[in-house]
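**Q** got a structure for you, letters missing:
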């Protein structure tokens, strides 16, 4: 589906626009362009300019019609959204008025069997959002049993991660695991489910996708990049779809919006100055009408904040979970 298709309505569009509040002549970064729904809506405000970023070449190609329609107000860049500050600088922009992120896999990617994201469609076990790097099949073939269990537990929150890892290692001794159906069948024989439960492979597929694309590290680095590039009064709006993502966004906004640090006992400790002011104390969620029309919206949570005049905070160390490069080189 091209970005110009009127059939694509992104999740929480009305709420995103309310929090982003695009203004005439403003400059915005759509950090996860996808099918271009947020960009299209922002461009409806006259004089706005949008920098659309996506690591998926298919998404960028699908947005060419919208670039033409926008008459020079939309620029598309194939890159990781964690690089959004550098991308903005390369476009000659010292600062922007707003950044919006829709985190995770897109419905377009899930619906393409050849991308290997979905256990419901048989295809190559790929799961890469970009066009380079190790695939999910590479990880399944290379990672040790303990590494696989750790990946599936941490990124999929799968209680049966050890059993799934054991089953994968046993199966790959018999034949390479190269398709989504093969992996889904292995997991389904290990994780028992009752009628009405999610598919038993759901959490394992989520874990591999997050791991292969380094999504949680990308998200933290993208939030920090947005902090650096937003001008005072600029707005950051983030839509996430599961607890791991939302926790990172929630913690980022909490850390960046709180005050404190100094005291009368330790006056030399610098007072922390908030770099953001919260616009949403609690996450916004989809109403019944939207969830009925788009079941994916059920798990969406929107958090937003407005940039203060304070300097950006120092980057935080990344979490100590497994990393793709370490697994692929054998530890």
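**A** Arrived safely. What you see is a predicted model; the values in this text were computed from it and never measured. Residues are numbered from 1 along each chain as shown.
**Q** okay, CA-based contacts and neighbour counts for the rest of this
**A** OK.
**Q** helices or strands up against the helix or strand residue 255 falls within?
**A** In this assignment (DSSP states H and E), residue 255 forms part of helix 243-257. In terms of contacts (3 or more C-alpha pairs under 8 Å, 6 or more residues apart in numbering; DSSP states H and E), helix 243-257 is packed against helix 215-229, strand 276-278, strand 301-307.
**Q** so of the ones you listed, which one's packed in deepest?
**A** The highest average neighbour count among the helices and strands packed on helix 243-257, using mean count of other C-alpha atoms under 10 Å, belongs to strand 301-307 at a mean of 25.
**Q** How about residue 20: what's its closest non-neighbour residue?
**A** Distances taken as C-alpha to C-alpha, 6 or more residues apart in numbering place residue 235 nearest to residue 20, at 5.8 Å, with adjacent residues excluded.
**Q** Next, the angle from the helix holding residue 255 to strand 301-307.
**A** 20 degrees (axes from the mean of the first three to the mean of the last three C-alpha atoms, to 10 degrees).
**Q** Please compare the first structure with the one that follows:
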């Protein structure tokens, strides 16, 4: 019998068709690798040098309004530009490039410089969810846009260039690689069974109850069976909807509560502001209707053993296939153990 907690094994990612190597016996090895200093996360209520704080000037000279909740603007240094000409470059079928149009926006989650999602009130997070929905609707009206990626990089280790709590939206003219892979797997399953792939997966996970972290009226948070990152999680809507635009007021409030609880649990693991990259995956827009798509949100955090020990894809993972030591079940158990009261409130 295959013992998940003892034997090396591969697990298949239902959303991409790819595999991750799990080596549970390696979690017992002593750590003599890189140990980093813990960066203080104590920040002021307002920082006069922050480009995102209310009333401050951004890097390009634009002045922010004196906003009191959330604030949205087109990124001053966008990775994609709306006026990019439509061109294709090809040389002998060996050197190929295509132009890419897009619109990139920044969302300051709060006017306060010192808050992150786990420390915000549910109502404040609900306002962010409202902005996600509103901006999705606005961007989808551009007929040339095919995909809208809503995401957040939290922490400098995840490439966040400004500590003020914020997320981003990149809308683009082509559907990106990871979304294409997930779309193909979900469409294939739906065409065969006339049911949502994630809906059936969620029903099985709820039945087994081995990797479930949060289960409320409208959403479930779990460590996916195929998780790659140490404490990777997946938020899945219980109702089969294709985009954030489909959520009702009750669902948006429940999503806000879910995001608050999950991120509090993250912070409480190592008593630190837990870094991660997180983002929604949803159906492309302005193309064929994809009934098989099921809204979900990924969280990819790099912390492994403590606030000072991180895990990124290196060596074998970059050259061969992703690999992890702690199992998804072990990660789920630790997340479930965490309090839903933020650790700072007990200091």
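**A** Cool, got the structure. If you're wondering where the values come from, they're calculated on a predicted model, not measured in any experiment.
**Q** What does the TM-score come to for these two?
**A** Between these two chains, after superposing, the TM-score reads 0.25 (TM-score structural alignment, normalised by the length of the first structure); 138 aligned residues with a C-alpha RMSD of 6.3 Å.
**Q** coming back round to it: make JSON lines out of the helices and strands packed on helix 243-257 of the first structure and add distance to residue 49 of the first structure.
**A** Listed next are these as JSON lines, based on distance: least, C-alpha to C-alpha, whole Å:
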{"stretch": "helix 215-229", "distance to residue 49 of the first structure": "15"}
{"stretch": "strand 276-278", "distance to residue 49 of the first structure": "23"}
{"stretch": "strand 301-307", "distance to residue 49 of the first structure": "19"}
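**Q** Mind naming the longest helix for the second structure?
**A** What stands out as the longest helix in the second structure, according to DSSP state H, is helix 249-270.
**Q** which strands and helices sit next to the helix or strand hosting residue 298 of the second structure?
**A** Residue 298 of the second structure belongs to strand 296-300 when elements are defined using DSSP H and E. Here strand 296-300 of the second structure touches strand 233-237, strand 276-281, going by 3+ C-alpha pairs under 8 Å, 6+ apart.
**Q** Which SSE is immediately downstream of that strand?
**A** strand 303-306.
**Q** In the helix holding residue 255 of the first structure, which residues are buried?
**A** If you call a residue buried by 16 or more other C-alpha atoms under 10 Å, then helix 243-257 of the first structure has these buried ones: 245-246, 248-250, 252-254, 256-257.
**Q** before we move on, what about stretch 52-72 of the first structure?
**A** So for stretch 52-72 of the first structure, counting by 16+ other C-alpha under 10 Å, buried means 52-60, 62-64, 66-67, 70.
**Q** Filter those residues down to just the ones in helices.
**A** Per DSSP H, the subset of the buried residues of stretch 52-72 of the first structure in helices is 57-60, 62, 64, 66-67, 70.
**Q** dump the residue contacts of the residue nearest to residue 20 of the first structure.
**A** Residue 235 of the first structure is in contact with 19-20, 97-99, 304-307, counting by C-alpha atoms under 8 Å, 6 or more residues apart in numbering.
**Q** Please convert those residues to a markdown table, extending it with distance to residue 148 of the first structure.
**A** Formatted as a markdown table, the contacts of residue 235 of the first structure follow (distance: C-alpha to C-alpha, whole Å):
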| residue | distance to residue 148 of the first structure |
| --- | --- |
| 19 | 39 |
| 20 | 39 |
| 97 | 42 |
| 98 | 38 |
| 99 | 35 |
| 304 | 34 |
| 305 | 36 |
| 306 | 39 |
| 307 | 39 |
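**Q** biggest separation within those, which pair?
**A** Using C-alpha to C-alpha, the contacts of residue 235 of the first structure reach their maximum pairwise distance at 97 and 304, which is 13.5 Å.
**Q** Out of the ones in helices among the buried residues of stretch 52-72 of the first structure, which comes closest to residue 184 of the first structure?
**A** residue 58 (25.4 Å).
**Q** Next one: the closest one from residue 237 of the first structure, what distance?
**A** 24 Å (C-alpha to C-alpha, to the nearest Å).
**Q** Let me see the ranges of the strands in the stretch 51-200 of the first structure.
**A** All strands of the stretch 51-200 of the first structure, identified by DSSP state E, counting those that start in this stretch, fall at 74-78, 96-102.
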